[in-house]
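1. just need the structure, nothing else, for what follows:
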Amino acid sequence: MKNQLLRRALLAVLLVLGSFANQPLRAQSILIQNMPARSVLSLDGNWNYIIDPYENGFYDYRREPFDQSKSGKGGYYDNQKPSSKDEPELIEYDFDHSATLQVPGDWNSQDPKLLYYEGTIWYKKSFNLTPKAGKRYFLYFGAINYESHIYLNGKKLGMHKGGFTPIQYDITDRLSPNGDNFVVVKADNTRRQDEVPTINTDWWNYGGITRNAFIAETPETYITDYKVQLAKSDLNTLTGYVQLGGANKAGQTVTLDIAEAKVRQQLKTDADGKASFSFPAKKLTYWSPQNPKLYAVSLSSGSDAVQDRIGFRTIQTRGADVMLNGKSTFLRGISIHDENPLIPGRARGEGDLRMLLTWAKELGCNFVRLAHYPHNETMLKLADELGLMVWAEVPVYWTISWQNAATYQNAETQLSDLISMGKNRAGIVVWSVGNETPLSEPRLKFMSSLAKKARELDDTRLISAALELHREGSNVIVDDPLGEYLDLTSINEYAGWYWGGKPSEITKYTFNIKYNKPVFISEFGGDALAGYHGTAETRWSEEYQEALYQNQLKMLSTIGNLRGMTPWILTDFRATRRQHPVYQNGFNRKGLISSSGQKKKAFYVLQEYYRQQAKKYDGK
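-> Predicted structure coming up:
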């Protein structure tokens, strides 16, 4: 018996060791900052694709993954070609003769048969790149929804979970010396209970490589990470760090140069390649929505140099107030999804994103809630440029698997990646750890741990989440224990739509809020089909939505600590849950702007309210 147990134990060890031999590379543990600013080879454009609902290209007929077999061969990622025209092997796929999809872009909007498809699609792209001596190369994807397995020249680089955060791999030693290369991606947007987000959401589950793809080139020793910001609550001190990666990173000189501000600092990296700094900077023009000043910031070390445009500001709370650069402000906001309503699918590029933010500015906003997941890095930079403060969020949404350790780690990783990507963006003033999560002890532990992690990673911004509320008669009560861990008391409330009667009846509600903190209404609203008209009591009409906004603003004005809002939502957006064949037809119609770009009547109600708030707080 002992010998049998020993043999089993030895076999288990050998299997583990064997599996390590075929392990793929790990993605960067720290995302390389501002990767699009590097010298890049774009992989955007046409990618061949194969629909694979049975995952034949990943598993053999025993449901064993090909890439975990002894040979590591047999999957679609091999991109296998017949070795002979006369006696070809049996190969049951062919990327080169398959149809193509555009990257960036979701698959749902590019082929009618993929409209509702959830499952696996394989992507393949060939490219020519001959590696140069003394250079490093990184494969980058802005986002792939949701689980992706990534292969280069038939070898696995790794697996990534999360549909909205960047993916990076060092591929320097994996490139073909003759320059002929191909990358294969297995993208799977299947919804699962233990993932982040979970099965049930209220937005379209777009699949595919939805953001830019490229290969970035750096020197052998390169700047991998940096933070250049004002110290917490201190308008006169610049703090941060520069982190080198690669070879020979210890004891290197790093130069921080902000020429316009007459700042030039020479720094030395420590044994880990990190150089921290803190020094006075008393003549800066501070970033604000009224004056979104951005400085050209240059970081250099050896043969590597990175350029960025960074604004400097402070954000904090003081009692009931939100203080931007030491001055009380009202967050005049709107919620936004990463979707252009005028064309099917995910927002594809800067033009789509700039249009959305320009609409927000026209509405009178100084703030946007980028819901309910990390948005494109380009969106964050545009918000900086246009003078919009940002609420940035991770997709801990509704009913996450609170007691699953892997689910929590997934959420924390997505939060860490979001903060890493956005930490130099002046516009981001709020990190949100979730939305509308039901009360329970496991949920409180999960969410409070995320809040603590966010504060650990960045103590210079506000931490929030959309809290739960309950009603007793006409009293709206906010006493969610998660509020203890947050800087804002943020709530979603839908009086006049999901509860509270007709719009004319919602002014009877009053709020009993436990926390003496700034109150932020992260959602309110109701659906209206643009062009459909009736009375203020005709549900789905523009007049109903208009009256709802009018009475919501009256009701909310009774909250003494009210310091901002992001009504739901800027534009109509696609949502599979919304199935009414007349009024919805696959769209959530709560937008103030329709799916054809038409401004609804409620748009002008909120615009006028924001004009009054700007006059009160900004003197305009």
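2. all contacts plus neighbour counts: C-alpha atoms, from now on.
-> Fine.
3. any idea how far Lys186 lies from Lys124?
-> The spacing between Lys186 and Lys124, counted by CA to CA, to the nearest Å, is 9 Å.
4. out of these two, which sits in the more crowded spot?
-> A count of neighbours by other CA atoms under 10 Å puts Lys186 above the other of Lys186 and Lys124, at 28 against 24.
5. could you also give me the structure for this second sequence? I'd like to compare it with the first:
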Amino acid sequence: NESSVPTQKTDWWPWGGIVGDVYIVETPKQFIQNAYLQLNPDNFSEALFKLKMNHPSSGHNIKLEIPELKFTAKYQTNSFGIIEENIKINPQLWSPESPKLYEVIISSNAETISDVIGFRSIQTQGQKIFLNNHEIRFKGIAMHSEPIGIPGPAFSTEHFKQLLATAKDLNVNFIRAAHYPYTRHLAKVADQMGLMLWEEVPVYWNIDWDNPETLKIAKNQISRLVQRDQNRSSVVVWSVANETPLSSSRMKFLQSLLSEIEINDSSRLTTAALLSGSEEQFRSLALVLALQGAKSNWVEPQEKAIFSAILDQANIKIEDELSFSLSIDDPLGESIDLISYNEYFGWYYVTFFTDQMMISEGTLRRLMFEVMPTIKITSSFDKPIHISEFGAGAKYGNRTNKIWSEEYQAKLYQHQLEMLSNNSQIQGISPWVLKDFRA
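-> The predicted structure is shown next:
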């Protein structure tokens, strides 16, 4: 309903039923509820080990082993049933080029659990992103959790192996897993294949920002996602929202989710896929298009006259030079590490202007392609920008060179990449979308 997360209004199909693993697990009365082991970003020969028992009680004997590193240590829980220790190790670091993983074994007097974990750091400095202290760009793709060639949701290891192998064929190093938590197998496969991951919760479009129950649901979702995947080296970004309209209630809501992440895991980047651009900014884009149209030799006289009238009304001369710059100024940018922005120059934005300017869609699309290389995207924050969505739709086999054709789609991506490469603050992309999905 309208108070749920997500609401009933989404642009994807919310597959029903049980889509993840189901286990019946037998445990001792006192068992290990969760354990965390991740690299110290300031000291690569050190890692933070945290463990929590299901009940607060002291004196539980815990042994931590990393056999390949010949590491063994013994600890006891404090009165809260918790261990927090810095351990000395010297691991080979996980990266897309070398996705090294280590077996980690944790045992108590009553049980033994194990996992396979990679060690890496992810940080930002100014407008740059650093993996293991080396500058990196997120060369990515966005996707939905739907398998290739099979109806329904993706949920198994094999499903995600096929999806991520298809992504790797595009030479990506990064996946935006939109717009909701996938099953645990995605991050495990990404660990093995060396793909960095953005994971998010479905705080999507406009939700019931003032409802405490809605906030409780969203906090539960982000907390469970973080606790489940906190040891996955592939996960480098937690996202709390997608395309949410500005309001004070929305700001308070999303700040609460960011605080929830900070409580559980501060070792990764935080973000939200933002919208930006005021009416005034897009009016200036309309003027840039009008000037380009008035100067172009191929524009029909009737449409050229419309462009000239628009310029006259704005006191702009044909010999003037105009450019368009969009500044991302969403106040949430103060609180997140990565300024992520969904933009659709050459696709949705063109239809905004068609009726307003009384110009054919075909003319405006061609003009948009001509001006896109000059468009500047910046932000009000000294942080890296990630273009979290861009692209165009196409029907397979439609080879007409018009909208919805494969040719138009390819041209749009070419012009987008030319535009984005001219913007130095942009440090990552995840175009929309890897494959068709049910909406």
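6. next, the TM-score between them, please.
-> After superposition, the two chains reach a TM-score of 0.84 (TM-score structural alignment, normalised by the length of the second structure), with 380 aligned residues with a CA RMSD of 1.4 Å.
7. please, where are all the helices along the second structure?
-> Along the second structure, counting by DSSP state H, helices occupy 157-168, 185-193, 212-229, 248-264, 279-295, 301-313, 348-357, 361-371, 406-421.
8. elements contacting the longest strand seen in the second structure?
-> Among the segments of the second structure that qualify as a strand by DSSP state E, the longest is strand 43-53. Packed against strand 43-53 of the second structure, as judged by 3 or more CA pairs under 8 Å, 6 or more residues apart in numbering; DSSP states H and E, are the following elements: strand 32-40, strand 82-88.
9. of all those, which one is nearest Pro384 of the second structure?
-> Counting by CA to CA, Pro384 of the second structure lies closest to strand 32-40 out of these; the figure is 22.1 Å.
10. pull out the buried positions in the closest one.
-> Ile32, Ala35, Tyr36, Leu37, Gln38, Leu39, Asn40 (16 or more other CA atoms under 10 Å).
11. for Gln255 of the second structure, which of the helices and strands packed on strand 43-53 of the second structure is the nearest?
-> strand 32-40 (24.0 Å).
12. Asn171 of the second structure matches what in the first structure?
-> Matched by TM-score structural alignment, Asn171 of the second structure corresponds to Gly364 in the first structure.
13. same check, this time on Leu215 of the second structure
-> Leu215 of the second structure maps onto Tyr408 in the first structure when the alignment is built from TM-score structural alignment.
14. tell me, how many neighbours does the nearest residue to that match once chain neighbours are set aside end up with?
-> Nearest non-adjacent residue to Tyr408 of the first structure, counting by CA to CA, 6 or more residues apart in numbering: Phe446, 6.8 Å away. Residues near Phe446 of the first structure, counting by other CA under 10 Å, number 24.
15. correct me if wrong: Phe446 of the first structure contacts Asn410.
-> No: using CA atoms under 8 Å, Phe446 of the first structure makes no contact with Asn410, being 11.6 Å away.
16. comparing the helices of the second structure, which comes out most buried?
-> Across the helices of the second structure, averaging neighbours per residue (mean count of other CA atoms under 10 Å) puts helix 185-193 on top, at a mean of 23.
17. which part of the first structure lines up with that helix?
-> Using TM-score structural alignment, helix 185-193 of the second structure pairs with 378-386 in the first structure.
18. what's the matching stretch in contact with?
-> With contact meaning CA atoms under 8 Å, 6 or more residues apart in numbering, stretch 378-386 of the first structure is reached by 289, 292-294, 311, 350, 353-354, 357, 389-390, 422, 425-428.
19. measure the aligned partner of Arg224 of the second structure in the first structure to Leu230 of the first structure for me?
-> In the first structure, Arg224 of the second structure lines up with Asp417, judged by TM-score structural alignment. Distance of Asp417 of the first structure to Leu230 of the first structure, given as CA to CA: 21 Å.
20. returning to what we had before: residues contacting the alignment partner in the second structure of the residue nearest to Tyr408 of the first structure?
-> When the second structure is aligned by TM-score structural alignment, the residue opposite Phe446 of the first structure is Phe253. Phe253 of the second structure makes contacts with Trp209, Asp210, Leu215, as judged by CA under 8 Å, 6+ apart.
21. the first one: neighbour count?
-> Applying other CA under 10 Å, we find 19 other residues in the vicinity of Trp209 of the second structure.
22. give the full set of residues in contact with it.
-> Leu215, Ser249, Arg250, Phe253.
23. one more time with 6 Å
-> By CA atoms under 6 Å, 6 or more residues apart in numbering, the contact set of Trp209 of the second structure is Ser249, Arg250.
24. next one: Asn90 of the second structure relative to Pro431 of the second structure, how far apart?
-> With the distance defined as CA to CA, Asn90 of the second structure ends up 36 Å from Pro431 of the second structure.
25. okay, the two: which has more neighbours?
-> Pro431 (25 against 15).
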